[in-house]
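[1] Here is my input, please return the structure:
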Amino acid sequence: MTNSPHHTINLHHLAEEAVTEAIGRGLTVATAESLTAGMVAAMLADTPGASGMLQGGVVSYQNAVKADVLGVPRDLLDSVGAVDGRVAEAMAEGARRICGADIGVSTTGVAGPEPHGGKDVGSVYIGLSSAEGSTSYAYSFEGNRPEIRGQACAAALERLLEVLASKGYRA
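    This next block holds a predicted model:
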């Protein structure tokens, strides 16, 4: 996936589906973003009707914000770094809690150009949190910094859509 017009259309389409699905189910969403720095929330907010489902979001680029605002345990950050599935889950849980949302979605990873904290460029984790619990998904993307960030945003929207569309999920 690249930063082509098709890529942008795909992001808009995913965001529109997520907004429609959330509103249709009466569910709210909050975001916690590190490497995407607000792209997921911005894509959702760019969709008409988003105010009916988007509660808010936190850009937690620094570990201090992950810990102090989102409640990610400092010992976890100290032991595994920011780019980890458990950190992504804790970020999603924090967003869900502080924004009062039904679902929290988070992004953390390495967009490059250099590896960070022992993690390769393109290493990304998407976290999701709901009343049913929290989970995370690992990705390994390729491309330049904007491409990796765009792919991470798309992956977050896709995973959010899966949770929203899952059968039996209720607020």
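[2] going forward, measure contacts and count neighbours with C-alpha atoms only.
    OK.
[3] contacting residues around the most centrally placed residue in the chain?
    Centroid-nearest residue in the chain: Ser106, 2.9 Å away (criterion: C-alpha atoms, centre = their mean). Applying C-alpha atoms under 8 Å, 6 or more residues apart in numbering to Ser106 gives the contacts 31-34, 88-89, 91-92, 95, 126-128, 156.
[4] SS state for it?
    Following DSSP: H, G, I helix; E, B strand; the rest coil, we place Ser106 in the strand state.
[5] Provide the count of other residues in contact range of Asp68.
    Residue crowding around Asp68 was assessed by other C-alpha atoms under 10 Å; the count is 12.
[6] I have a second one here; can you model it like the first so I can compare?
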Amino acid sequence: MSETTSDANLQQLAHRLGAAAQAGHHTLVTAESCTGGWIAKVLTDIAGSSAWFECGIAAYSYESKQALLGVRPETLEHHGAVSRETVLEMVSGALVHSGATLAVAVTGIAGPSGGTEGKPVGTVWIAWKRRGGYATAEVFHFDGDREAVRRRTVEAALQGLMRLAG
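    Reported below is the predicted structural model:
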């Protein structure tokens, strides 16, 4: 594990994000697939996070992405769960289904199986959105085992939220 993705560094990043969210009067929502709620866990490990953390949605299956986040069946059918189109619908749906002002969504292939030539293990899409604004999405290609891919995803998601909250 790299120094930047240690538990201590994720905690420090989450503390900074919480302070920025509170200073900016923001509340956060997470929509997580490949991280299974890890982003929400890191944020809610902070005492007092209820002042700025609204909720976390762990939507792993196609059905839950549709029911909980409003991802359209045709998006999943045509682009798959690990795609720019899906993560953009996830992040928008997270804001629609919560009272939060800032959202992050993640979907990816953490491994060790599930990768394809076009979407190898380590492919992760992350999207961020501010209520009333436009979503941005970025694709990442993380190296390492399942734990490393998920940990790096949490780090990148938090860093993007920091940029949005700042």
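[7] picking up where we left off before, could I get the contacts of Ser106 of the first structure as JSON lines with secondary structure and distance to Ala138 of the first structure?
    Conversion of these to JSON lines gives the following (DSSP: H, G, I helix; E, B strand; the rest coil; distance: C-alpha to C-alpha, whole Å):
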{"residue": "Thr31", "secondary structure": "strand", "distance to Ala138 of the first structure": "17"}
{"residue": "Ala32", "secondary structure": "strand", "distance to Ala138 of the first structure": "16"}
{"residue": "Glu33", "secondary structure": "strand", "distance to Ala138 of the first structure": "15"}
{"residue": "Ser34", "secondary structure": "coil", "distance to Ala138 of the first structure": "15"}
{"residue": "Ala88", "secondary structure": "helix", "distance to Ala138 of the first structure": "10"}
{"residue": "Glu89", "secondary structure": "helix", "distance to Ala138 of the first structure": "11"}
{"residue": "Met91", "secondary structure": "helix", "distance to Ala138 of the first structure": "15"}
{"residue": "Ala92", "secondary structure": "helix", "distance to Ala138 of the first structure": "14"}
{"residue": "Ala95", "secondary structure": "helix", "distance to Ala138 of the first structure": "19"}
{"residue": "Ile126", "secondary structure": "strand", "distance to Ala138 of the first structure": "7"}
{"residue": "Gly127", "secondary structure": "strand", "distance to Ala138 of the first structure": "9"}
{"residue": "Leu128", "secondary structure": "strand", "distance to Ala138 of the first structure": "12"}
{"residue": "Ala156", "secondary structure": "helix", "distance to Ala138 of the first structure": "11"}
